[in-house]
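> Give me a 3D structure for the following:
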Amino acid sequence: MSIIIRDVREHELDLVLALNNAAGPGILPMDAAKLRFFWENADYFRVAEKDGLMAGFLVALSHQAPHDSSNFLWFRERYPQFLYVDRIVIASSRRGAGVGRVFYGDVQSFAEMRVPQLAAEVFMEGSSHPALLFHGSFGFREVGQHVMPDHGLRACMLVKELCSYPYVQQTYGNALPDVSWLSARTVPGRKAHLATGT
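So this is what the prediction gives:
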């Protein structure tokens, strides 16, 4: 069966939390409060579904989000507009099956309509070469390194220029067409950070 990418549903948050905290040392653990923050503030929070089961998730926040991650703040000090991939987690049974590539294609399609850059980081501890190669294959480049003061982890800071953004801005400004594939997440009471349509 094919991989389906869709917005996360609130009743799936416990499963997302379990998936995150079983991911291993390349992903920072999180608690229910952090997950709730993502539910309420992430501009992009989607899951991958394969054979009816959750295969992974990706969370990304705009430069306007009230995020306190030191990696996020590092990018915000240097770039006026971006979408920041806070985490991507793939279930261990689905790694190597192309789920990460599908996610990055989808998040790039979402981002390039709204911001000029996509930002991410890869932790340098342990074997980060596959993750760096993965990001490099998508056109990310290293723009610096940052040591997270609360964890002591060194991160390679990566940015991808989104070549479609200037055309979208010139043609549509901040009023994207009102079509379903361009719509942003809707969470009751949540204020959208990025332009989503007319």
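> only C-alpha atoms for contact and neighbour calcs from this point on.
Noted.
> buried stuff in the host helix or strand of residue 108?
Assessed by DSSP states H and E, residue 108 sits inside helix 99-112. Within helix 99-112, the residues that count as buried by 16 or more other C-alpha atoms under 10 Å are 99, 100, 103, 104, 107, 108, 110, 111, 112.
> ok, those residues vs residue 125, which is closest?
residue 100 (20.6 Å; C-alpha to C-alpha).
> Tell me who's in contact with that closest one.
88, 90 (C-alpha atoms under 8 Å, 6 or more residues apart in numbering).
> run the last query once more with 10 Å
48, 55, 56, 57, 58, 88, 89, 90, 94, 106, 134 (C-alpha atoms under 10 Å, 6 or more residues apart in numbering).
> so, if you compare those residues, which one comes nearest to residue 168?
Closest approach to residue 168 among the contacts of residue 100 (C-alpha to C-alpha): residue 106, at 16.9 Å.
> ok, that closest one to residue 44 distance?
Remark: distance between residue 106 and residue 44 (C-alpha to C-alpha, to the nearest Å) = 10 Å.
> go on, residue 102?
Applying C-alpha to C-alpha, the value for residue 102 to residue 44 is 14 Å.
> Among the contacts of residue 100, name the buried ones.
Applying 16+ other C-alpha under 10 Å to those flags 48, 55, 56, 57, 58, 88, 89, 90 as buried.
> Helices along the protein, start to end?
Assigned by DSSP state H, the helices in the chain fall at 13-21, 32-41, 70-78, 99-112, 129-137, 165-172.
> got the angle between the shortest one and helix 99-112?
For helix 165-172 and helix 99-112, the angle between their directions (axes from the mean of the first three to the mean of the last three C-alpha atoms, to 10 degrees) works out to 40 degrees.
> One more, please, to line up against the first structure:
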Amino acid sequence: MDGWAGGVRFREAQADTGPCRGRDTIAPCMLLRDAHPDDFPAILALNEASVAVLSPLTPERLAHLHGQAAYHRVLEADGAVRAFLLALREGADYDSPNYRWFVARYPRFLYVDRVVVAGAGRAQGAGSTLYRDLFAFAADAGVPAITCEYDIEPPNPASARFHARFGFREVGRQAVVGCRKQVSLQAVEIGRDGAVA
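Purely as a prediction, here's the structure:
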């Protein structure tokens, strides 16, 4: 279903009684849809499974971020959430030092706070599906840049390769978590069609 919410287009795949053929599905039958509070336990479990490469998340913090998010979508398969992506615009009430770094330097952006994919979904393109949808969302909203960060100390080469494929480039670095981690701050400019500018 296509529609508008808060001036921004949204898409939600409709159920298909035959083989998965919807434009918002990926094999095997993954449904891309907006996240809802009923999804929070699954989102928290996915986050906890990947906490080594992203920040911890409590139920209260997730509820706050969900309320601040410009984009919060999940990929569902067989009735279970297999992946999610949560992103915020400038002006959000968020204390992340990485988000604040972009606030200080970019007047308009969409910040990927976290993207998490369960093991099996990685080989099926779940992360790429979420990012393609995010790029389309940003283009529809007229947002000129998507930003994110990933760890470089300790290194996260999988995230580095993934983001390079989408045209992200390093725009800065900073130490976080009491200088126990160093992150690469990344950005990509996008055109009105969602393609890398």
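> follow-up on the earlier one: so which of the buried ones among the contacts of residue 100 of the first structure belong to strands?
48, 55, 56, 57, 58, 88, 89, 90 (DSSP state E).
> Please say which position in the second structure the third one maps to.
Under the alignment (TM-score structural alignment), residue 56 of the first structure pairs with residue 83 in the second structure.
> Same check on the last one?
Aligned by TM-score structural alignment, residue 90 of the first structure pairs with residue 117 of the second structure.
> State whether the match of residue 56 of the first structure and residue 50 are indeed in contact, as I suppose.
No. Counting by C-alpha atoms under 10 Å, residue 83 of the second structure does not reach residue 50; the two are 11.4 Å apart.
> Find residues that contact each of the two.
In contact with both residue 83 of the second structure and residue 50: 115, 116, 117, 118, using C-alpha under 10 Å, 6+ apart.
> Who's the closest spatial neighbour of the last one, skipping the chain neighbours?
Excluding the flanking residues, the one nearest residue 118 of the second structure by C-alpha to C-alpha, 6 or more residues apart in numbering is residue 82, at 5.4 Å.
> Pull the contacting residues for that neighbour.
30-31, 42-43, 46, 74-76, 116-122, 126.
> how close does it sit to residue 161 of the second structure?
Distance, residue 82 of the second structure to residue 161 of the second structure, by C-alpha to C-alpha: 21 Å.
> can you put the ones in strands among the buried ones among the contacts of residue 100 of the first structure in JSON lines and add distance to residue 172 of the first structure?
JSON lines is the format used below for those (distance: C-alpha to C-alpha, whole Å):
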{"residue": "48", "distance to residue 172 of the first structure": "30"}
{"residue": "55", "distance to residue 172 of the first structure": "35"}
{"residue": "56", "distance to residue 172 of the first structure": "33"}
{"residue": "57", "distance to residue 172 of the first structure": "30"}
{"residue": "58", "distance to residue 172 of the first structure": "27"}
{"residue": "88", "distance to residue 172 of the first structure": "30"}
{"residue": "89", "distance to residue 172 of the first structure": "33"}
{"residue": "90", "distance to residue 172 of the first structure": "35"}
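> for these, which one is nearest residue 139 of the first structure?
The nearest member of those to residue 139 of the first structure, counting by C-alpha to C-alpha, is residue 88 at 17.1 Å.
> Now do the contacts for the closest one.
20, 23, 27, 45-47, 56-60, 100, 103-104, 120.
> And for residue 116 of the first structure?
79-83, 160-166, 169.
> residue contacts, the most centrally placed residue in the second structure?
The centroid of the second structure falls nearest to residue 85 when counting by C-alpha atoms, centre = their mean (3.1 Å). Applying C-alpha under 10 Å, 6+ apart to residue 85 of the second structure gives the contacts 34-35, 43, 71-75, 112-117, 127, 130-131, 134.
> just residue 141 of the first structure next, same as before
Per C-alpha under 10 Å, 6+ apart, neighbours of residue 141 of the first structure: 119, 120, 132, 135, 156, 157, 158, 159, 160, 161.
> Which single one of those is nearest to residue 144 of the first structure?
Distances from residue 144 of the first structure to these, taken by C-alpha to C-alpha, are shortest for residue 157, at 5.3 Å.
> how many neighbours does residue 78 of the first structure have?
Per other C-alpha atoms under 10 Å, the neighbour tally for residue 78 of the first structure reads 9.
> Tell me the counterpart of it in the second structure.
Counting by TM-score structural alignment, residue 78 of the first structure lines up with residue 105 in the second structure.
> Also residue 47 of the first structure?
Match for residue 47 of the first structure (TM-score structural alignment): residue 74.
> go on, residue 131 of the first structure?
Matched to the second structure by TM-score structural alignment, residue 131 of the first structure sits across from residue 159.
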